[in-house]
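Peer 1: heads up, no residue letters with this:
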């Protein structure tokens, strides 16, 4: 059992070695190596692409957080100021003060003097200005038509309201948003509003300080879909309603997140990061152009991919060239082996190969108790042919006769070999004497039908004589005896007139000489 396992392992190893040393295996190995390199390169490049996208998300998130904190901090200050106005306005002693003192008491000086605060006003229930942070005497104006006024009037519990962008009537149309709170009488009825106007330049300057690349964008959008500010700045976009855009619908679907989409404003595909401000009805959106996110990665990918592809192609070509060289070497070795096993003139097996074939068929016949037959073929009066027509013509005749013999043995197991000079042996496995005689007659007639002129022959053409011998299970001789039997039969064919087939006796015995005769093939 152990011996069988070792033999099986040895066979597997031999087969694997043969496969690995084949040209095809080298080509496949080279291609697999190239594909593996390209696969690894693809994985690395894909991971690099994902890393670039993740870095862009982190950058956008950080920028969004900066914007959120700045806006929330300032809006908290403005709201506290508005709340102070609303609380103070309900106090009777404050309402009894002069307007100058009311301004001093109600309006936070730090708020009213802030860089981007336009004005802080108190409107009565009719929408008229009753207190103005800019002057003791309020500027004339009625804002009952503004949404921030009507919303506070109609919603007693509105709290802080942030308006959509509008053009200020008090400051020559400067783009502004208003933060407002409701003022109520002690009985809860509407008394007016307190508001502070914030110049949109505040958001524009805040966004301008954040670098997002040539095609990046950062926006502040109301939860109703109205654009408050966008960088890059375009006055035509401010106040535009984007509630029907696919991007905005995703902004309102969750508190924050990121996604890739195409802008409804300029058609640029971007990575969007958004966050709904928790305490304000605003959405901060930071977007980086997809092309810019992947720009550096793309340059690296082109360099790395090109180099890897070149190496892969180089490996493949090297494997192909190596395989081609190995194939040429194997072909040369095969040709050398063929040359070593064949007769250079006739193309038939040579005597060395004949010995191997005879030994193999002899052993098989004895093992399986089957019949094997031999044909001993000799060209009649070949010496005379050489003398008459020359050695070149003799070589041509040998080649032609050899080809004719090969053409008349059709089975794959049959084989023919040049035995020496003008002699040939045909080995016919599993062929009884009668079958061997038929094949011999066929060869005999085929050679005669070639019609090769031979004036030195009694037949006027090139002919052959053939001796046949067969080994049967009841034959008491060995391989050498069988060959001698076929040789003796050939001698008898020549001795009795040539151009004929002569079978050996059915039960030939092993003898050191062939019937006591001495053959002189030089004169055959």
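Peer 2: Here it is on my side, so go on. Quick caveat, the model's predicted, so the values are computed rather than measured.

Peer 1: every contact and neighbour count from this point should use C-alpha atoms.
Peer 2: Fine.

Peer 1: tell me, how many residues neighbour residue 275?
Peer 2: Neighbour count for residue 275, taken as other CA atoms under 10 Å: 21.

Peer 1: put this next to the first one:
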């Protein structure tokens, strides 16, 4: 482990104290901004889900209502077909002349908006009965799906055909048919009723489901019966096989978001089975208007939060700068409190604080510490001769030399009071410690400051050296006492000299 210079230790300690406050401020600001963003995301996601649920509930209501209306109309037409089938099976009706029979058979036939003709076809698909006054353009319908499905036998019940253009009216039509059984249960023909798809389109038009949305009636085999907005090319399209349609076919009703089985556009799709019929009523809603409102709210809230975040960041930066300025001011105050006003060196208070930090570091790293106690020789006599102002100048000159020596070695020079100084030098050998003391002594002597009562008639200093390895034991107080004792030896032996503790002198 490399020992840091003492001044670096001092800077790190000061920087760490000032940095903690600014780091905490930045962390708090970041946490607040993240919390704001999370709350915004949570709220807007909730609003988005609410919009989707609202659209889905609206679509389900419309799909169920329209399915019920379509089912009611088909049920009315089916009742007419059942009645017609029962009447046709009566022998006395068959014995009537054709004109009279048709008048009796269709006189009470239902006449309702959207309902087309009621017809009776024989076992070969030939038209055998129709309402009086109609003039069918064709008399044979054996090729139609609504006829062929009943030939094989069995109970087909009410059959709903694929949409087709009527040969009678030329309009797009849906046919509903039921089987007629002969006296022995054999196939005897069908009764047929038609429903105008234009009538269904009129049912769909008043529905306010928004632009880009659609209402579609499917057969369960995937055939499109009608769609609003009406596009003739959509009729008789096959929409089966896709994920969306398979989902609609597999359950009675529901709502989901997915691609339309007709045009592939993403919509919220609600669907409902039409009674017990092989028909599915679907409502597809784009939700552009609803989601556009959500986007407006999201942008507005995001703008307000952005202003709030920018304001918070601005306040935080201002506080950051204030904390930095305060830290600088505190560091300066701390420096001044630990600085000797006359010489600019560290004072005794600062020295003791640094020694208290450096000593355990040296103990942990195994490094050495040298303590140099220094005293200006015959300084009182100098003050008596030249006055205190001149004496202060001498102290400043001595401090400058000692500070240079300490800095070169990464150490610290301080003034303890009066004419006494201390040098704290890290990571030096015994010989290095004595060489440092000699360099300090020689440097002061080289200043050649006149002192008639001093050694060699110039200002000089005496140095006492203590060399310590804190890891081996001992205390800082003991080291100071040892250096002080060495200083008194140097002064007692004639001043202007360096002396170490007895062990150090023997090693030298």
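Peer 2: Perfect, I can see it now. These numbers were taken from a predicted model, which means no experiment stands behind them.

Peer 1: need the helices for the stretch 1-150 of the first structure, in chain order.
Peer 2: In the stretch 1-150 of the first structure, the helices defined using DSSP state H, counting those that start in this stretch lie at 2-20, 23-89, 92-95, 99-106, 109-112, 147-154.

Peer 1: before we move on, what about the stretch 301-450 of the first structure?
Peer 2: Under DSSP H, counting those that start in this stretch, the stretch 301-450 of the first structure gives helices at 351-368, 382-389, 391-407, 433-449.

Peer 1: any chance of these in TSV, with distance to residue 243 of the first structure and mean neighbour count too?
Peer 2: Listed next are the helices of the stretch 301-450 of the first structure as TSV, based on distance: least, CA to CA, whole Å; neighbours: other CA atoms under 10 Å:
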stretch	distance to residue 243 of the first structure	mean neighbour count
helix 351-368	93	16
helix 382-389	109	18
helix 391-407	91	17
helix 433-449	99	19
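
Peer 1: next, format those helices as JSON lines and append distance to residue 327 of the first structure.
Peer 2: Below are those laid out as JSON lines (distance: least, CA to CA, whole Å):
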{"stretch": "helix 351-368", "distance to residue 327 of the first structure": "25"}
{"stretch": "helix 382-389", "distance to residue 327 of the first structure": "42"}
{"stretch": "helix 391-407", "distance to residue 327 of the first structure": "29"}
{"stretch": "helix 433-449", "distance to residue 327 of the first structure": "38"}
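
Peer 1: if I look at the residue lying closest to residue 29 of the first structure once chain neighbours are set aside, how far off is residue 16 of the first structure?
Peer 2: In this structure, residue 29 of the first structure finds its nearest non-sequential neighbour in residue 319, 7.7 Å apart by CA to CA, 6 or more residues apart in numbering. Using CA to CA, to the nearest Å, residue 319 of the first structure is found at 19 Å from residue 16 of the first structure.

Peer 1: what's the answer for residue 82 of the first structure, then?
Peer 2: For residue 82 of the first structure relative to residue 16 of the first structure (CA to CA), the value is 87 Å.

Peer 1: and those two? Which one has more around it.
Peer 2: residue 82 (29 against 12).

Peer 1: show me what contacts that one?
Peer 2: Residue 82 of the first structure makes contact with 180, 181, 194, 195, 196, according to CA atoms under 8 Å, 6 or more residues apart in numbering.

Peer 1: quickly find the element holding the third one.
Peer 2: What it means is residue 194 of the first structure. Element membership of residue 194 of the first structure [criterion: DSSP states H and E] is strand 190-199.

Peer 1: what stretch of the second structure does the very next helix or strand once past that strand fall on?
Peer 2: Sequence order places helix 201-208 as the next helix or strand after strand 190-199 of the first structure, per DSSP H and E. Aligned by TM-score structural alignment, helix 201-208 of the first structure corresponds to residues 198-205 of the second structure.

Peer 1: check which residues of that stretch are buried.
Peer 2: 200, 201, 204 (16 or more other CA atoms under 10 Å).

Peer 1: could the residues you listed be laid out in JSON lines, adding distance to residue 228 of the second structure?
Peer 2: Formatted as JSON lines, those follow (distance: CA to CA, whole Å):
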{"residue": "200", "distance to residue 228 of the second structure": "9"}
{"residue": "201", "distance to residue 228 of the second structure": "6"}
{"residue": "204", "distance to residue 228 of the second structure": "6"}
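
Peer 1: and of those residues, the nearest to residue 494 of the second structure?
Peer 2: residue 204 (120.9 Å; CA to CA).

Peer 1: what's near enough to touch that closest one?
Peer 2: 66, 215, 228.

Peer 1: tell me the SS of the second one?
Peer 2: Read that as residue 215 of the second structure. strand (DSSP: H, G, I helix; E, B strand; the rest coil).

Peer 1: that one: neighbour count?
Peer 2: There are 26 residues near residue 215 of the second structure, going by other CA under 10 Å.

Peer 1: now do the one 3 residues further on
Peer 2: Residue 218 of the second structure has 28 neighbours, counted by other CA under 10 Å.

Peer 1: which helix or which strand is home to it?
Peer 2: Using DSSP H and E, residue 218 of the second structure falls in strand 214-219.

Peer 1: that strand vs the first structure, average offset?
Peer 2: Strand 214-219 of the second structure, aligned to the first structure and superposed, deviates on average by 0.7 Å (mean CA distance after the TM-score superposition for the first structure).

Peer 1: give me the contacts around that strand.
Peer 2: 162, 204, 224-229, 278-285.

Peer 1: equivalent range in the first structure for it?
Peer 2: Using TM-score structural alignment, strand 214-219 of the second structure pairs with 217-222 in the first structure.

Peer 1: so how far is that stretch off the chain centroid?
Peer 2: 41 Å (CA atoms, centre = their mean, to the nearest Å).

Peer 1: could you do stretch 380-395 of the first structure as well?
Peer 2: Counting by CA atoms, centre = their mean, stretch 380-395 of the first structure comes out at 68 Å from the chain centroid.

Peer 1: which residues in the stretch 201-350 of the second structure form strands?
Peer 2: 214-219, 224-228, 253-259, 266-273, 279-285 (DSSP state E, counting those that start in this stretch).
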